[in-house]
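S.K.: all I have is the shape, not the residue letters:
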């Protein structure tokens, strides 16, 4: 699981690393079928950060808010399709290579004004995974619409990104900050775990 992917540019590097790794591994084996991977692309955190920046920039138009995360993910999925239909990948598939599936992470709705299953309904498509908390899963079971949507309104997604740029949104700056914050949060959690283990070992040694 390659995680904390927020930008299409970072996702480009992730796919390249996966394909390059398969090519390197293929030099030593004829069977690539045991290699499996997902690329975790975060969605709602993008909207939270972008919408905050829009307000700070003086924009309150609903047509700009709450849409960046899905637009970003749809553009990323288009790049996924290009990579895994390329001649380069197809050569690896002949040796059993699996697709590295996009995994949509952070898909619970944070904005109470928006549809609670928005991030689920708009990112349904082949070879994708969607991780969601129980409340979102139950909401989708109750009133979600299950149909392929991932390739719909892709041109609108590119247009929306242009509108955001015109509104002063630097998406690269936002995604870089999200990545830095995400890595720090993971590192802090791991450090806390090690401290708890160390404390527990000390207690057991005393006893």
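M.R.: Received, thanks. The model shown is predicted, which means the values in this text are computed figures rather than measured ones. Residues are numbered from 1 along each chain as shown.
S.K.: rest of the way, CA atoms for contacts and neighbours
M.R.: Fine.
S.K.: so the most centrally placed residue in the chain, which state does it fall into?
M.R.: Closest to where the C-alpha atoms of the chain average out (Cα atoms, centre = their mean) is residue 41, at 0.8 Å. Under DSSP: H, G, I helix; E, B strand; the rest coil, the three-state class of residue 41 is strand.
S.K.: what's the closest non-adjacent residue to it?
M.R.: residue 5 (4.7 Å; Cα to Cα, 6 or more residues apart in numbering).
S.K.: residue 107 now?
M.R.: Distances taken as Cα to Cα, 6+ apart place residue 119 nearest to residue 107, at 5.3 Å, with adjacent residues excluded.
S.K.: next one for the comparison:
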């Protein structure tokens, strides 16, 4: 293990890789990252599968085997096969950590982001199709997604809640999680191996807020550039600690074996070259969190990351940053609402490309 990845792991951060492809699985690269860089889980999303499935070659054998099926069926078979194979690689980690880690996420069709009933239905279908206890079903934290999160957890299915940008929505996600676990308990499901993470997006916040600060253009505004995302995430961690410590429902569920829904830092690749390439890793180190990293960020962490604790004791400063942004007239809710809408739209665009690429693959291998 590298010194930095071991240190950040020792300080409570679970490193998950934000990428998956058949090439990565079959080449042994995924096993290498587990062995050498403390990787203990994987997340996927429509953009990641778009990149993987656009490659000519790795999926041709399965496409040939499937024949001229409809494109939706083909995509389901290709993606669940990759996730199933990855969960098998991570199964020893899952068992060693009592299923806290060793998780591999697969997302519901992004076109269902505002369809509660259809999201619930597909979550069950994906869970049954992958058929592995260390899988996770990704559901976006739209308003329509919240009841689907509760309903999916109530069936004993592990959930990765994605596209969280605001503290307001994050609190709703925690409430949806606790209600889902309570319903799972009432439904007779063992609670010990039901896992959930709340994927709180980071770097995209700075991209949006920094643009507004540039427009304002004052020295005061420029001094706040690169601070909003980390402050927002640190306040999410403060909320995480507070909610699970104070909610009386949770104490009862925890006594029955339920595991806390951990915050997961997503979108942690640095987009602004002026910032450190490990900024959204090194500045968000604390116990009971996950950081899902693109490989480039993981390699930067391994090479020159810090990995020391960096959240505790920062809450007052984080509140101050948010207050200063508000004083400058920045409507943070408007920013995060737009980021959620843009995030859903981007995933739908990627999914449309997946449909076209896989259809082309079906046609190519089947003459």
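M.R.: Done, it's in. Note that the structure is a prediction, hence the values are computed from the model and not measured.
S.K.: the residue nearest to residue 41 of the first structure -> the second structure?
M.R.: Aligned against the second structure by TM-score structural alignment, residue 5 of the first structure finds its counterpart in residue 164.
S.K.: quick check, that match in contact with residue 201.
M.R.: Yes. Contact criterion Cα atoms under 8 Å: residue 164 of the second structure and residue 201 qualify, at 5.9 Å.
S.K.: for residue 117 of the first structure, give me its contacts.
M.R.: Shown in contact with residue 117 of the first structure (Cα atoms under 8 Å, 6 or more residues apart in numbering): 108, 109, 136, 139, 140, 144.
S.K.: which of the residues you listed count as buried?
M.R.: Neighbour-count burial within the contacts of residue 117 of the first structure applies to 108, 109, 136, 140, 144; the criterion is 16 or more other Cα atoms under 10 Å.
S.K.: in TSV, list those residues along with distance to residue 200 of the first structure.
M.R.: As requested, these are exported to TSV (distance: Cα to Cα, whole Å):
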residue	distance to residue 200 of the first structure
108	35
109	38
136	36
140	41
144	45
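S.K.: out of those, which is nearest to residue 32 of the first structure?
M.R.: residue 108 (34.4 Å; Cα to Cα).
S.K.: could you measure from the closest one over to residue 173 of the first structure?
M.R.: Distance, residue 108 of the first structure to residue 173 of the first structure, by Cα to Cα, to the nearest Å: 23 Å.
S.K.: need the helices for the first structure, in chain order.
M.R.: Under the criterion DSSP state H, helices of the first structure are mapped to 8-26, 44-56, 68-83, 87-93, 118-121, 134-143, 154-166, 171-206.
S.K.: which one, of those helices, ends up nearest to residue 33 of the first structure?
M.R.: Across the helices of the first structure, closest to residue 33 of the first structure is helix 87-93 (Cα to Cα), at 8.6 Å.
S.K.: so what touches stretch 47-66 of the first structure?
M.R.: 67-69, 110, 114, 160, 163-164, 167-169, 171, 174.
S.K.: swap in 10 Å and give it another go.
M.R.: Stretch 47-66 of the first structure is contacted from outside by 44-46, 67-70, 72, 109-111, 113-114, 118, 160-161, 163-164, 167-171, 174-175, 177-178, using Cα atoms under 10 Å, 6 or more residues apart in numbering.
S.K.: coming back round to it: for the residue nearest to residue 41 of the first structure, which residues are in contact?
M.R.: So residue 5 of the first structure contacts 11, 14, 39-43, 103-105, 175-176, 178-179, 182 (Cα under 10 Å, 6+ apart).
S.K.: trace residue 235 of the second structure over to the first structure, please.
M.R.: Aligning on TM-score structural alignment places residue 235 of the second structure opposite residue 75 in the first structure.
S.K.: hang on, isn't that match packed against residue 150?
M.R.: Yes. Residue 75 of the first structure sits in contact with residue 150 when judged by Cα atoms under 10 Å, with a separation of 9.4 Å.
S.K.: what do we get in the second structure for residue 35 of the first structure?
M.R.: Per TM-score structural alignment, residue 35 of the first structure is aligned with residue 194.
S.K.: counting neighbours, what do you get for that match?
M.R.: Close neighbours of residue 194 of the second structure, defined as other Cα atoms under 10 Å, add up to 26.
S.K.: now swap in the one 5 residues further on and tell me
M.R.: Around residue 199 of the second structure there are 26 other residues, counting by other Cα under 10 Å.
S.K.: what sits against it?
M.R.: Counted by Cα under 10 Å, 6+ apart, residue 199 of the second structure has contacts 138-141, 160-165, 170, 262-267, 290-292.
S.K.: can you list which of the residues you listed carry over to the first structure?
M.R.: Counting by both residues aligned by TM-score structural alignment, their matches' Cα atoms under 10 Å, the first structure reproduces these contacts from these: 160-165, 170, 262-267, 290-292.
S.K.: farthest-separated two in these?
M.R.: Taking Cα to Cα, no two of these sit farther apart than 170 and 292, at 17.6 Å.
S.K.: so those two - more neighbours on which side?
M.R.: residue 292 (29 against 22).
S.K.: what's the nearest residue to that one if we skip its chain neighbours?
M.R.: That would be residue 16: by Cα to Cα, 6+ apart, it lies 4.4 Å from residue 292 of the second structure.
S.K.: who's in contact with the one you found?
M.R.: 33-34, 38-43, 101-104, 264-266, 290-295, 298.
S.K.: ditto for residue 321 of the second structure
M.R.: Contacts of residue 321 of the second structure (Cα under 10 Å, 6+ apart): 224, 227, 228, 230, 231, 232, 315, 327.
S.K.: give me the neighbour count for the fifth one.
M.R.: Which is residue 231 of the second structure. Residue 231 of the second structure has 24 neighbours, counted by other Cα under 10 Å.
S.K.: make sure it is actually in contact with residue 324.
M.R.: No. Applying Cα under 10 Å, one finds residue 231 of the second structure not in contact with residue 324, separated by 11.5 Å.
S.K.: give me the common contacts of the two.
M.R.: residue 318.
S.K.: of the contacts of residue 5 of the first structure, closest to residue 207 of the first structure?
M.R.: Looking across the contacts of residue 5 of the first structure and measuring by Cα to Cα, the closest to residue 207 of the first structure is residue 182, at 37.9 Å.
S.K.: alignment lookup: that closest one to the second structure.
M.R.: Correspondence of residue 182 of the first structure to the second structure, assessed by TM-score structural alignment: residue 343.
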